[in-house]
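Asker: Have a look at this prediction, sequence included:
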Amino acid sequence: MKNIILIGFMGVGKGSVAREVSLHSEYIAIDTDDLIESMENKKIKNIFADNGEEYFRQLEKNIAKWLEKSVKNTLISTGGGFYKQDNLKKIGIIVLLDSPFDAIIARIKKHPNAVKKLKKRPLLKDLEKAKILYDERRPAYLKLANIVINVTEKSPQDCAKELLKKVKKHV
């Protein structure tokens, strides 16, 4: 078993899929944003507000180094910008959870905690800027990914099954 790294735009469902994978496999799931919040004892939105995005990206870099050295046989769900870490390929198999921008926003808005989910993502405050960010990131996600899973209109359970099947073929 190798690490599996989930990348994709914020709100695409990385955390939901990670939880499903861990239920149906031997992988445990960890989330880079959760690790950062624990390290800083602060929510991501507050880290951005108090210290800025550059500081947050440095925290991500520190987590990436730790993951490479210390974490094995784990499913790693990442924040939307984590793909920029230069050691991702050394950490594990990179799986892109892919969906069109409008479908991601619709998915978030359908969630029972939609207001809370939007609030916790500082880069989704302005949807026009978020769309520009999505358009910038998506080609990089596609280039980096070993495996791409289109998650549009699929349940986290179906995505998890597809992911595990594709990872087995990849190893």
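Answerer: Nice, I can see it.
Asker: CA atoms for contacts and neighbours, from now on please.
Answerer: Fine.
Asker: Am I right that I76 is in a strand?
Answerer: Yes: using DSSP: H, G, I helix; E, B strand; the rest coil, the assignment for I76 is a strand.
Asker: Included below, for side-by-side comparison, is a second structure:
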Amino acid sequence: MSPDPLTPPQTPQLAGMPPLATPGQRFAARLIDTVVLGAMWTVALTATGALQYTLDHPGKQDMGKVTLALVITMAVYFGYEGLMLSRTGQTLGKMALRIRVAMLSDGDIPGRQGWVRAAVYALPGMLVPVLVGTVFWVVNSVSLLWDKPYRRALHDKAARTVVVTA
């Protein structure tokens, strides 16, 4: 007998773990973390003088200062994400959405693998000026939509993690 076409397929639950987070939960959590990233970016632009330069010279940018601000921002964001994921499995966005990162093998907090996950997510952002970082971020972020059965993005696969409800 074939499956009922009106019943959506169920995502397998990992033994002993809560259900997987939905793509919507993950997206909303990432939006919150993007606000955190935006605050870091603003501080870095201010600290390097890039923001003041643009205000003093409308329509122009000091690309050296902007690039330095970008590198600082992504390094700090990597630290934020890596530290939070390695300790609790949650960033501020994940806390707000009540989801967490878990090791695929046993559901534990990622520990060192939290740093791997953060590196694969954050560090390509340093390549945004050459569009490589932007393309990678888009592909990385949407890849969870076609990954079956665990809805893992590329940074999840690199770290061997999944995102579950907390």
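Answerer: Perfect, I can see it now. What you see is a predicted model, and the numbers here were worked out from it, not measured in a lab.
Asker: care to give me the TM-score?
Answerer: Remark: TM-score between the superposed chains equals 0.31 [TM-score structural alignment, normalised by the length of structure 2]; 94 aligned residues with a Cα RMSD of 5.7 Å.
Asker: how near is the nearest residue to L92 of structure 2 once chain neighbours are set aside to A96 of structure 2?
Answerer: Here the nearest residue to L92 of structure 2 in space, its sequence neighbours aside, is D33; by Cα to Cα, 6 or more residues apart in numbering that works out to 6.5 Å. As for D33 of structure 2, its distance to A96 of structure 2 is 10 Å (criterion: Cα to Cα, to the nearest Å).
Asker: Between the two, point out the one with more neighbours.
Answerer: Set D33 of structure 2 next to A96 and count neighbours by other Cα atoms under 10 Å: D33 wins out with 19 against 13.
Asker: Let me know the helix or strand that the residue nearest to L92 of structure 2 is in.
Answerer: Using DSSP states H and E, D33 of structure 2 maps to helix 23-48.
Asker: again with R100 of structure 2
Answerer: Per DSSP H and E: R100 of structure 2 is located in strand 99-103.
Asker: ditto for R107 of structure 1
Answerer: R107 of structure 1 is part of helix 101-110, with elements assigned from DSSP H and E.
Asker: buried set for the next helix or strand after that helix?
Answerer: Next helix or strand after helix 101-110 of structure 1 toward the C-terminus (DSSP H and E): helix 114-119. Across helix 114-119 of structure 1, burial judged by 16 or more other Cα atoms under 10 Å covers L118.
Asker: The residue nearest to L92 of structure 2 and G93 touch, don't they?
Answerer: Yes: assessed by Cα atoms under 8 Å, D33 of structure 2 is found in contact with G93 at 5.2 Å.
Asker: Could you tell me which residues touch both of those two?
Answerer: The contact sets of D33 of structure 2 and G93 do not overlap (Cα atoms under 8 Å, 6 or more residues apart in numbering).
Asker: burial measure for the closest residue to D31 of structure 1 other than its chain neighbours, as a count.
Answerer: Nearest residue to D31 of structure 1, sequence neighbours excluded (Cα to Cα, 6+ apart): S77, at 4.6 Å. S77 of structure 1 has 26 neighbours, counted by other Cα under 10 Å.
Asker: Tell me the spacing between the residue nearest to L92 of structure 2 and T161 of structure 2.
Answerer: Distance from D33 of structure 2 to T161 of structure 2, by Cα to Cα: 19 Å.
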